[in-house]
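>>> coords please:
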Amino acid sequence: MDLFKSFSTLAKAVPLACLAFGAQAETWKYAIEVSQGDIQDLYAQEFKKRIEAKTDGDVKVNIFYGGTLGTSADATELVADGALQFANISLGHLGSFVPEIQLFSIPFILSENNEVNKHLMTDSTTVYQGMEKGFAKTGLRLMSIYSEGEDAWAANRAVRTPEDLNNFKMRILVSPLQVEAFKDLGSSPTPLPFGEVYGALQLKMIDGVGQPISSVYQSNFFEVTDYLISARHQLFTSAIITGDDWFDGLPTERQQLIRDTMTEVTHYMMDEVPRLEQEFLAKILQEKPAMTYISLNEVQRDAFRARAEQTRQKFVQMVGSHGQQVLDGFLAERDRLEQQLN
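Got it, this is the predicted structure:
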């Protein structure tokens, strides 16, 4: 009888043990456009750390670095198909799918107040509700927008005025509004794949590139340029997207967990980025003492700001009938937040 009980107990225990042994964490794949150590990587690592901790290891986040899963267009398609759960994609690229998101390509559209921008990038009604249908048509869902820092210019010549940009070939993303924005600022915009930028700068095929200071350092653009110009005309913004069908298939509490964590990480990183910018700038100037760093004063910035006014009207024309509504709604949100938070 005791022997029978022992076998009975063992028989019940074995399936449970096998079940426990066979249990595996759910895996989410997360692609970024750049290499390890860049701001995008730090954002992804922070998201990974928080999600895995909040789910007690039931979810594992695997990060794939620039080019591993193809181009930004490839990553976007994989997200829409549900083969990739998250991707960090530049807003310039997303503008090809949802024209309204090119709003962030308008120079001087964001606030000078970091707290205001954190709210605009995580819970703007104009962006997250007004553009939701546009993203859904492509199978995508916008989860968060964040700043990788200011869009500084690594250049082969000094720039202090719009006239200094005459015949200046500025590498830009393949974005219709970015082309117009940099024309308005005075340059000759030159779309070019990111992987070709270093060689193009080295061979003087282009005169400069707009990138976060972290990327200027990580991608070694400072090695082949002589000037780093801070016009503070716009922030270099990135988006985190997921697949609409995949997200809708998650339990409600898991959806809320992702939303909350994205907001937490965005606010955390946007507090960290100004400090990181200074660290990367110090590294550039230390490793290349001959590099000239130019920070435009307010009078110089006003000359560029005046040029950017016409870009707003081009945005309205590109987006279509509701373009003015999008622009006015966003600016109203910005102004209201500035009054509240100042």
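>>> Could you use CA atoms for every contact and neighbour count after this?
Noted.
>>> Show me what secondary structure element comes after the biggest strand by length in the chain.
The residue-count maximum for a strand in the chain (DSSP state E) belongs to strand 140-150. Counting by DSSP states H and E, the next helix or strand C-terminal to strand 140-150 is strand 152-155.
>>> What lies in contact with that next one?
Contact partners of strand 152-155, identified using C-alpha atoms under 8 Å, 6 or more residues apart in numbering, comprise 207-213, 216, 221-222, 225-232.
>>> Go again with 10 Å.
Under the criterion C-alpha atoms under 10 Å, 6 or more residues apart in numbering, residues 159, 168-171, 201, 206-216, 221-236, 291-295 lie in contact with strand 152-155.
>>> cool, and stretch 89-96?
31-33, 40, 72-73, 75-76, 97-105, 135, 145, 172-178, 236-241.
>>> Quickly find the element holding Arg171.
strand 169-172.
>>> now Lys48
helix 39-54.
>>> The helix or strand just after that helix relative to helix 39-54, how many degrees between them?
Next in sequence after helix 39-54, counting helices and strands by DSSP H and E, comes strand 59-64. Here strand 59-64 runs at an angle of 160 degrees relative to helix 39-54 (axes from the mean of the first three to the mean of the last three C-alpha atoms, to 10 degrees).
>>> One more sequence to fold, the one below, so I can look at both together:
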Amino acid sequence: MKKFMMASLTLCAISVFGIASAANYTGPPVNAKLASEEIEGDFMTVWANNFSKHMKEWSDGKINIEVYPYGTLGTTGDINELAQMGVVDFVFSDHAWISSFVPQAQALALNYIFPTEQVPQVLDWTVRNGDFMPLLEDAFRKNDLVPLSIMFEGWQWVTSNKEINSLEDMNGLKLRLMSSKLLVETYKAYGASPTPMSYGEVYSGLQMGLIDAQVNPLFAIYSMKFYEVQDYVTQLKSEPFIGIPTANQKFFDGLTKEAQDEMRNFWINSIIPAGEWITERNQGDMEKMKKDKSSLKFHVLDDEAIVEFKQKAETVYPQYRKIGGEGADQILDALLNDIKGAEKALNIQ
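Predicted coordinates:
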């Protein structure tokens, strides 16, 4: 199998914030900008700041990366374009929003392809051992970008003003999604009436009744206060929210090899600890929401309902091969095979 940047350092030998020898960095000073899709304190911005700190310490102050949280440089669509153009050097975005530039990334948006446990470990195995990431990098590079890893940010949840217990409850639901053709088609298959909308417009959209529901991980539902104007929070067990730390290709290829390797190593070695961090954070945010709004109801679909949803989701899989861009067949097959390989290696039933 191809290897996508095997990280030789283990977490027991070096922590995510551990410092490799600065003497390894022989390049010139670097001043870079990183645009985050999320606000200060949320996953992408927290781990972007960790990345910035790590690279500054590793390079003995020669590599300085300034992090810009959501809203400081534009919307979710804007910052991906800025990275493609080289106005910013890094963007931390998700598999859906970046698909406007790299449609192949939508493979990660297919519902019900991941196991419901150990997702960070599955992603870690995939990045280190699988065939998917080299193919994804090829697709990114054709669009002037370089993906450095894939990160688990928790499961997507649906918030709504009506209770969702079955597929039938999705009928006609005006639901906000991230900008991904594949996600739109998936939720149409569920019976909903999905519409992409900028992250910063979701609260007012819910408040004004322009949309009835929205999809996001728990930390975003809490930090953006979506739960204040919704009554139900439902887990479909369908889709992990996956972030992709990405570099502008020209900028990244202009770095020294040791700097490139260290950047990749940071993000790859962060997959599991970041997954643990966000799992704890999401649980805490759930408890905060329950405390702030006692009427708010959390619900996980039962197995019978999940079977119905999964059957509908599978009808959309062939569409990825049509809208996923050049090499979509090979990329999807590689991802599905990598997930199977990870499940076998991790003994996930």
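>>> that older thread, filter the contacts of stretch 89-96 of the first structure to the buried ones?
31-33, 40, 72, 75-76, 97-105, 135, 145, 172-178, 236-241 (16 or more other C-alpha atoms under 10 Å).
>>> hey, where'd the helices end up in the stretch 51-200 of the second structure?
76-85, 119-129, 132-141, 181-189 (DSSP state H, counting those that start in this stretch).
>>> which one of the ones you listed lies closest to Pro318 of the second structure?
Ranking the helices of the stretch 51-200 of the second structure by proximity to Pro318 of the second structure (C-alpha to C-alpha) places helix 181-189 first, at 10.2 Å.
>>> Give me the range in the first structure that that closest one lines up against.
Using TM-score structural alignment, the residues of the first structure aligned to helix 181-189 of the second structure are 176-184.
>>> so where is the helix of greatest length in the first structure in the second structure?
Taking DSSP state H as the criterion, the first structure has its longest helix at helix 252-287. Here helix 252-287 of the first structure aligns to the second structure at residues 257-292, judged by TM-score structural alignment.
>>> With stretch 87-97 of the first structure instead?
The aligned range for stretch 87-97 of the first structure in the second structure is 91-101, by TM-score structural alignment.
>>> what's the first-to-last distance across that stretch?
Start to finish, the residues bounding stretch 91-101 of the second structure are 13 Å apart (C-alpha to C-alpha, to the nearest Å).
>>> One more: stretch 175-194 of the first structure?
Per C-alpha to C-alpha, stretch 175-194 of the first structure runs 13 Å from first to last residue.
>>> likewise stretch 205-225 of the second structure?
13 Å.
>>> and for it, what span of the first structure is it aligned with?
Residues 200-220 of the first structure are where stretch 205-225 of the second structure lands, counting by TM-score structural alignment.
>>> And the equivalent of Lys29 of the first structure over in the second structure, how close does it get to Tyr227 of the second structure?
Counting by TM-score structural alignment, Lys29 of the first structure lines up with Lys33 in the second structure. The spacing between Lys33 of the second structure and Tyr227 of the second structure, counted by C-alpha to C-alpha, is 32 Å.
>>> Of those two, which one has the most company?
Shown here are Lys33 of the second structure and Tyr227; by other C-alpha atoms under 10 Å, Tyr227 has more neighbours (25 against 18).
>>> doesn't the more buried one fall inside a helix?
Yes. Assessed by DSSP: H, G, I helix; E, B strand; the rest coil, Tyr227 of the second structure belongs to a helix.
>>> distance of the closest residue to it other than its chain neighbours from Trp155 of the second structure?
What sits nearest to Tyr227 of the second structure in space, not counting adjacent residues and going by C-alpha to C-alpha, 6 or more residues apart in numbering, is Ile221, at 6.1 Å. As judged by C-alpha to C-alpha, Ile221 of the second structure and Trp155 of the second structure stand 12 Å apart.
>>> which residues do the two both contact?
Counting by C-alpha under 10 Å, 6+ apart, the residues touching both Ile221 of the second structure and Trp155 are Val215, Asn282.
>>> now the angle from whichever strand or helix holds Arg336 of the first structure to helix 114-123?
Applying DSSP H and E as the criterion places Arg336 of the first structure in helix 323-341. Using the same axes, to 10 degrees, the inter-axis angle of helix 323-341 of the first structure relative to helix 114-123 is 130 degrees.
>>> Is it correct that Phe280 of the first structure is in contact with Asn220?
No. Shown here, Phe280 of the first structure and Asn220 do not form a contact pair, counting by C-alpha atoms under 10 Å, at 11.3 Å.
>>> Compare these two (neighbour count), which wins?
Phe280 (18 against 13).
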